[in-house]
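Visitor: Give me the fold of what follows.
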Amino acid sequence: MKLRVFDFVMLAISLGITALSAIPVVSTSPWNGQPSVEIKTTHGTYVYPLNQNRDLYEPGPAGVTWLRIHGGKVYAVNSPGPRKIMMRMGKISRDGEWLASVPNHVFVLITGGKPSTLDAHAF
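Guide: You can find the predicted model right below:
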C-alpha cells in the first residue's frame, strides 16, 4: 500500500489535535501560578481563584452542596450526603488536596500554589 498526500495531511491533523488536547493537562492555574479551586459537578467544571472569598452552591442529584472559599481555604459548609463526609474532610488549601461528595457528584480540587506535604502514612 502506497502512502498518498492525503495520508500525510490526516497524520498532521491528528498530531495537531493530540498536541492541542494536551494543553489543559499541562497548564497551571489560570491566575499566573496562584492556587485555584477546581470544582467538578455533573453540570461541568468550574475554576475559581483561592484568594477571593465567595460562597458557591453546587446542585447535584442529592441536593445542593454549599462550598465556601474564605481566607485562602475552601471547605463544605453543608452537603446533602447522609454522613456529611465532605464537611468532615475539613478545610483544604494546598495543591493536590481535594474534597468529594459522592452522593451529590461534587469533586473539589486545589491546583497551583504550594504542593501538599507528605502525611505520616506516605513512607
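Visitor: can we go C-alpha only for contacts and neighbour counts from here?
Guide: Noted.
Visitor: Just give me the longest helix of the protein.
Guide: helix 5-26 (DSSP state H).
Visitor: Now do the strands in the chain.
Guide: 36-41, 44-49, 54-60, 63-70, 73-78, 98-101, 106-111 (DSSP state E).
Visitor: Now show me the structure for the sequence below, then we'll compare the two:
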Amino acid sequence: MTSVKQHQKNLSMVMFMVHAVMMTAVMNAETTAVVAVDAETNEIINTKPGGFPVRVRWADFLVLLIALCCAYASIVQLAGQGKPALVSIKTPTENLLYPLDEDRTIIVHGKQGDTIVVIAHGSAQVTESACRDKLCVLAGALSKPGQWTACLPNGVYVQITGKADNQEIDALVK
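Guide: This is a model prediction of the structure:
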C-alpha cells in the first residue's frame, strides 16, 4: 500500500514540475506568443507582440522531455501495481499459496510436527513450530516480496512472492 502512495506522491511532484515549467514559459511570454522560424539561422523563435524575439533553446525542450518521461514512467509503474503479494508455504507433502491481504491462520504438517503460520495485517509470521531452536519463529513478520523463513528440521519454507517494490541488488558475490 505504501508503494502506491509513494508513486502517487512522485506523480504529483512530476505534474507540479511540468506545471512549473509551463507557467514559467507563459510568464516569460507574458501574452500569447507567435512562433516563427528565423530565415537566417533556421531556428525556432518565439516573438512577443512587442517584437522582442525570445529563442526557444534546446534545454527548454530537454526539460519538458524529461518531465514528460518521468510522468509516463510513474503512470506505467502505477498501472503495474494492483497485483497482491502471496504467501507461499512449502512442506514435504504440499505447496500452498495464500493472498497476503486476507487474515488467516494456517496449520501445516512438517517432518517433526505442526507449524503454525499466521497471516495478518499484510504480513505472514511463523508463530509456532515443532523444531527445537525456533529460528523460524524468531525471524519475525514477513511483508515484502522476496522475504522468507524456513524451518529446516520440520521441512517448512515460507516466502512472500509477488511484484517487488524495490528490485535493487542486495549483494553481488563472485
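Visitor: re the thing from before, what's the closest of the strands of structure 1 to Asp119 of structure 1?
Guide: strand 98-101 (14.3 Å; CA to CA).
Visitor: The closest one aligns to what range in structure 2?
Guide: Under TM-score structural alignment, strand 98-101 of structure 1 corresponds to residues 148-151 of structure 2.
Visitor: ok, average deviation of the matching stretch from structure 1?
Guide: For stretch 148-151 of structure 2, the mean deviation from structure 1 after alignment is 0.5 Å (mean CA distance after the TM-score superposition for structure 1).
Visitor: quick one: contacts of that stretch?
Guide: Residues outside stretch 148-151 of structure 2 that contact it (CA atoms under 8 Å, 6 or more residues apart in numbering): Ser129, Cys131, Lys134, Leu135, Cys136, Ala139, Leu142, Val156, Tyr157, Val158, Gln159, Ile160.
Visitor: these two touch, right, Val54 of structure 2 and Val37?
Guide: No. Counting by CA atoms under 8 Å, Val54 of structure 2 sits too far from Val37 to count as a contact (11.6 Å).
Visitor: Find residues that contact each of these two.
Guide: In contact with both Val54 of structure 2 and Val37: Ile45, using CA under 8 Å, 6+ apart.
Visitor: what comes up buried for the one helix or strand Asn10 of structure 2 maps to?
Guide: Using DSSP states H and E, Asn10 of structure 2 sits within helix 2-29. Across helix 2-29 of structure 2, burial judged by 16 or more other CA atoms under 10 Å covers His7, Asn10, Leu11, Val14, Met15, Met17, Val18, Val21, Ala29.
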